[in-house]
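> For reference, the sequence and a predicted model appear below.
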Amino acid sequence: MSIRVLIADDHAVVRSGLSMLINAQPDMEVVESAADGREAFDKTLAIKPDIVVMDISMPPGESGLSATARIKDAAPDVHILILTMHDDEEYLFRVLQAGASGYILKSAPDFDLITAIRQVHSGAAYLYPSATKSLIQEFLQRVQNGEDQGKFDVLTDREREILSLIARGYSNKEIAEQLILSVKTIETHKTKIMEKLHLKTRPELVRYAAKKGLLEFE
């Protein structure tokens, strides 16, 4: 029985190229395509594919991150493989937190994409590039070892709230508007958070927030 695949990407030429590649495989079939996250969500619920190959950024429609979280909530048996141009740790942790089973770059060879689809369909996770696997293993090991357990306790409720919003991709201005605070106040909170947690960069904040379960997707 063929692996039924839905492709979600905002570029028609990408959808067409991926369809040709996947349909050329003896054990795969593209059953539907979508141009944004909302369309991907609706079509996934309608036809229940085995795999959704999902782009992250699909302007001006719903993002792949949001759609991934909604699909996993409504149809948890559907596996999602993120196909993106973003080779960034921040995106990696966000897609995993959203419920995706795999992450592969658009620059990857065709063979790797086909391998990723088969691997995700089997119930395993697929992470690309291979260095990412070491990153995740290190991350999970640190969680198991309980590293930095005490640091989180020094954050105030407001700081934890702001940390979560920062990690979810909101700008200082957007956080200020949401919490009805000034941008300067948010910047001050962010500085204090990083000092308390001994972190220096935004990706580090994202990893820390993921570890503490602070990444939520609506």
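That came through fine. Because the structure is predicted, anything quoted here is derived from the model rather than measured.
> When you work out contacts or count neighbours from here on, use the C-alpha atoms and nothing else.
Noted.
> burial count for residue 26?
For residue 26, the neighbour count with other C-alpha atoms under 10 Å is 10.
> Next up, a structure to set beside the first:
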Amino acid sequence: MAARESGPIRVGVIEDHPLYRYAVANVLSEARDIELGPVAESVAAFASNQEPAGCVVVLDLKLRGVTDSQAVQEVVRMGHKVLVVSAHAGQDEVLGAISAGARGYLSKDADGDDILHAIREIAAGNSYVSPTLASFLLDSTRPRAGVKSVLSDRERQVLSLVAAGERDADIAEAMSISVRTVRSYLDRIRDKTGRRRRPELTRLAIEEGMA
């Protein structure tokens, strides 16, 4: 694929494994239509470079400091488009990252061509998820009857804030209730829905149109 008329695609990397970080940076530096941006081991280290908004960032999920969907949110807030490339590619991780704003998701068994293809799609304004992982997104759109009806208005509000990535303290402040009350609502939601972990609750909110 030739470089865009507006110039090469600026791409950064956030990856804490030195060997994989080097390998990805090497693949990017050899592509004619890509300009390699900051290469960092954490979100904080990447942010210190003050990269102008608009970069495509290849992001691992399991990092030091800010991690998982929160890492995605932080990079998106900087104005960048996120492509997650992670060894953790279960349904919860994929849905959590996409709901946090990632434009694409690949597992680490993807080769260099897969990563370049995904970057080019994202830079062009599209999204890209590998065919294997795309089935998770299709499953998440299938409605499950009865969940909304068993949750109270306040429980639905708590669930939507969880899906937005808010912490318990932030939810408490937004709803003018105590953190203890927030956790009580979360316990009720878990008991009613059978979803225990936060990524599972985020997925539930997506399924029910509450995210």
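Everything's here; your move. What you see is a predicted model, and the numbers here were worked out from it, not measured in a lab.
> Overlay the chains and give the TM-score.
With the length set by TM-score structural alignment, normalised by the length of the second structure, the two chains reach a TM-score of 0.74; 195 aligned residues with a C-alpha RMSD of 3.3 Å.
> for the residue nearest in space to the middle of the first structure, what are its contacts?
Residue closest to the average C-alpha location in the first structure (C-alpha atoms, centre = their mean): residue 95, at 1.1 Å. Neighbour list for residue 95 of the first structure: 65, 68, 82, 103 [criterion: C-alpha atoms under 8 Å, 6 or more residues apart in numbering].
> Quick one: map it onto the second structure.
In the second structure, the residue equivalent to residue 95 of the first structure is residue 97, according to TM-score structural alignment.
> helix or strand for that match, which one?
Using DSSP states H and E, residue 97 of the second structure sits in helix 91-99.
> how much does the very next helix or strand once past that helix stray from the first structure?
With elements assigned by DSSP H and E, the helix or strand that comes after helix 91-99 of the second structure is strand 104-107. For strand 104-107 of the second structure, the mean deviation from the first structure after alignment is 0.5 Å (mean C-alpha distance after the TM-score superposition for the first structure).
> Packing partners of strand 104-107 of the second structure?
strand 81-86, helix 91-99, helix 112-123, strand 128-129 (3 or more C-alpha pairs under 8 Å, 6 or more residues apart in numbering; DSSP states H and E).
> do you know which of these lies nearest residue 202 of the second structure?
Smallest distance to residue 202 of the second structure across those (C-alpha to C-alpha): 6.5 Å, for helix 91-99.
> That closest one against the first structure, how far on average?
Mean for helix 91-99 of the second structure is 0.6 Å (mean C-alpha distance after the TM-score superposition for the first structure).
> now that helix and strand 81-86, what's the angle there?
170 degrees (axes from the mean of the first three to the mean of the last three C-alpha atoms, to 10 degrees).
> So which bits of stretch 186-206 of the second structure are buried?
By neighbour count on 16 or more other C-alpha atoms under 10 Å, the buried set for stretch 186-206 of the second structure is 186, 189-190, 195, 198-206.
> residues in contact with that stretch?
Outside stretch 186-206 of the second structure, the residues that touch it by C-alpha under 8 Å, 6+ apart are 92-93, 95-96, 99, 140-141, 147, 150-151, 155, 158-160, 162-164, 211.
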